[in-house]
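Predicted model follows, preceded by the sequence.
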Amino acid sequence: MAGFKAIALTVDTPILGRREADIKNRFALPPHLVLKNFQALDLGTMDKTNDSGLASYVAGQVDRTLSWKDVKWLQTITSLPILVKGIVTAEDTRLAIEYGAAGIIVSNHGARQLDYVPATISCLEEVAREAKGRLPVFLDGGVRRGTDVFKALALGASGVFIGRPVLFSLAVDGEAGVRKVLQMLRDELELTMALSGCTSLREITRAHVITDSDRIGRSRL
């Protein structure tokens, strides 16, 4: 064991979305870097196609027949809890619970998979409401400030995942940069809690945030 606590199974990428920025930028790894699971792929072939190197790689590595039954199969070969990453609807929340997921990560793959997909913060409450506390619901995507963490907790998240701030800080200042950005997020969250009258995470409730649906409901009164 390498100390892993769970397996996060990404379910929103059986087919990679059309990533036009990758195509426009002719995405490829710098020649001095080697990514092990890219070694079998000739990224130079992207020059001869209308796709990106990443899309070509995924097309050759991902089984498009992935289904909910595979979540059940995965449970037979590991004792680790399985978190299903890529859920944005109540319907898929019900299926995740039915097929034995230990947790849900509300994620839209950085909004890179499908144009016009809702922001994860907009989907979170629907998923959390359907989960009804039967399994933890986490939020992924768009977390940049401590206030974002506060909003997610208020809308039913058990916690959040942080991607780009950590990657950016790692690139700038290594481990020290990551520690600094995590401390910044914690400080901002604590300040937000104090200014909202919350002395503990348990005191953060739905009443602390106002969403677009709340505004629409009030305008109809």
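Arrived safely.

Going by C-alpha atoms from here, please, whenever you check contacts or count neighbours.
Will do.

just checking, what packs against the lengthiest helix in the chain?
As far as residue count goes, and with DSSP state H defining each element, the longest helix of the chain is helix 164-195. For helix 164-195, the helices and strands in contact under the criterion 3 or more C-alpha pairs under 8 Å, 6 or more residues apart in numbering; DSSP states H and E are helix 146-154.

Second structure for comparison follows:
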Amino acid sequence: MLNLREFEAAAASTVDRVHYDYLAGGAWDEVTLRDNEAAFGRLRLLPRVLRGRDKPELDVSLFGCHAASPVLMSPTAFHRLVHPEGERATARAAAATGTIMVASMAATVAIADIAAAAREAAGGVVGGVVGGGDPALWFQLYIQPDLEVTEALVARATAAGARALVVTVDSPVFGAHERDRRNGFLDLPAGMACENMRGLPGGEPDAVRPIAMSPEICWDHLDWLRQATSLPVVLKGILHPEDARLALRHGVDGLMLSNHGGRQLDTVPATIDLLPEIVAAVGGRMPVILDGGVRRGTDVVKALALGASAVGIGRPVLWGLAADGERGVRRVLELLREEVDAALALCGAGSPRDLTPDLVRRRS
């Protein structure tokens, strides 16, 4: 397979239709789902030439994690829906390619087992660095109304070696997915569960607690979390510039600009369209990672040129996993790296740090 679209087609033909609809679908009319990708098509690259650059250097560092590429794995749930090894295979592919993986709180493999798989695959090479210590693994967190449960989740992630917490803040309630309602997809198949929610305080030792979405979660909870952990805290789901400025005032370490892949509030703008405003709002005082709609290396370069520190991919990881397990995920990451490498060179850039907004034009 030569590009991510071919992996998408392979996944669609491999995965059970009900489960594929869950992974592929969005909220309500799926306007935002479609626009996340279409927005990149409204942008054009305007390259510079004759700049005498060496071969582009793609590595980036985020919160002490050295990554071989500015593309990281955004959190996605339920990897065992598409492959028996689930998140273990994904983690091995991430470690082998020096990619930062954000493990989902709703993973079908526990964070400790995800970390163990990544360490095994790294073979002494983590993030492209020999003897690099813990893998470049972050943990995605929904703050639970029961703070004792939240504290236990943070402790598990920390003990497993997670290097940062990615706190999803755009989900006071679940988004309405009409594909799932039509298909009657209400729960995971027998033998699968959100393993990070097993054996938490207040329940039976082996019970799996449901993930609670709560409209009560507010900035006060963020302040509590900041005191409860020494890990860097990245907020995922910030869209409004004023919320980005509030994040700065509350001591947040980074932002993941995300509309949840179009799965929460429909008709919000595409993330690439919001990126310049969010970058301006934080004024270089924290990294901004763009999540949503990235399907080509040129998409990555456009986002980096407009101020993103890195980009995240979600569904393409699952397409690779469905198509060929660990090898499929590795190939997805390698394809994007090859495309980013070529696009940087063709733009006259020696590294992501050489990209500037003047290289991007909006199609009239």
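Here it is on my side, so go on. Quick caveat: nothing in here was measured; it's all calculated off a predicted structure.

coming back round to it: average offset between the longest helix of the first structure and the second structure?
On superposition with the second structure, the average gap between helix 164-195 of the first structure and its aligned counterparts reaches 1.0 Å (mean C-alpha distance after the TM-score superposition for the first structure).

how far away is the counterpart of S79 of the first structure in the second structure from G261 of the second structure?
With TM-score structural alignment as the criterion, S79 of the first structure lines up with S230 in the second structure. To G261 of the second structure, S230 of the second structure is 29 Å away according to C-alpha to C-alpha, to the nearest Å.

Ok, E151 of the second structure next?
Taken as C-alpha to C-alpha, the spacing of E151 of the second structure relative to G261 of the second structure amounts to 27 Å.

which residues in the second structure form helices?
Using DSSP H, the helices found in the second structure span residues 4-14, 17-24, 31-41, 87-97, 111-122, 147-160, 178-183, 219-228, 241-249, 271-282, 297-305, 315-346.

Out of those, which gets nearest to T356 of the second structure?
Each of the helices of the second structure has some distance to T356 of the second structure by C-alpha to C-alpha; the shortest is helix 297-305, at 4.6 Å.

against the first structure, where does stretch 94-102 of the second structure fall?
Stretch 94-102 of the second structure maps onto no residues of the first structure, going by TM-score structural alignment.

Scan the first structure for its longest strand.
Across the first structure, the longest stretch assigned as strand under DSSP state E is strand 82-87.

S230 and G261 of the second structure - which one has more neighbours?
Neighbours were tallied for S230 of the second structure and for G261 using other C-alpha atoms under 10 Å; the higher tally belongs to G261 (28 against 12).

aligned partner of the more buried one in the first structure?
Using TM-score structural alignment, G261 of the second structure lines up with G110 in the first structure.

most centrally placed residue in the first structure?
The geometric centre of the first structure, computed from its C-alpha atoms, lies nearest to D140 (C-alpha atoms, centre = their mean), at 3.1 Å.

just how off-centre is stretch 80-87 of the first structure within its chain?
11 Å (C-alpha atoms, centre = their mean, to the nearest Å).

Please identify the buried residues of that stretch?
The neighbour-count check on stretch 80-87 of the first structure (16 or more other C-alpha atoms under 10 Å) flags 81-87 as buried.

same thing with stretch 241-251 of the second structure?
The neighbour-count check on stretch 241-251 of the second structure (16+ other C-alpha under 10 Å) flags 241, 244-245, 247-248 as buried.

which residues touch that stretch?
With contacts defined as C-alpha atoms under 8 Å, 6 or more residues apart in numbering, stretch 241-251 of the second structure is touched by 219, 222-223, 226, 235, 238, 255, 277-278, 281-282, 285-286.

quick one: which of those is most hemmed in?
The most neighbours of any of the contacts of stretch 241-251 of the second structure, using other C-alpha under 10 Å, belong to L255, which has 28 neighbours.

could you list every residue that touches that one?
234-236, 238, 244, 286-289.

please redo it, this time with the cut-off set to 6 Å
The contact partners of L255 of the second structure, by C-alpha atoms under 6 Å, 6 or more residues apart in numbering, come to 234-236, 288.

Check G156 of the first structure too.
Residues A128 are the ones in contact with G156 of the first structure under the rule C-alpha under 6 Å, 6+ apart.

Return the distance of it relative to Q39 of the first structure.
Distance, G156 of the first structure to Q39 of the first structure, by C-alpha to C-alpha: 41 Å.

can you check L155 of the first structure too?
When distance is defined by C-alpha to C-alpha, L155 of the first structure is 42 Å away from Q39 of the first structure.

Repeat that for W73 of the first structure.
Counting by C-alpha to C-alpha, the separation of W73 of the first structure from Q39 of the first structure is 28 Å.

The corresponding residue of the second structure for D63 of the first structure - nearest residue in space that isn't next to it in sequence?
For D63 of the first structure, the aligned position in the second structure is S214, judged by TM-score structural alignment. The shortest distance from S214 of the second structure to any residue other than its chain neighbours is 4.8 Å, reached at P172 (C-alpha to C-alpha, 6 or more residues apart in numbering).
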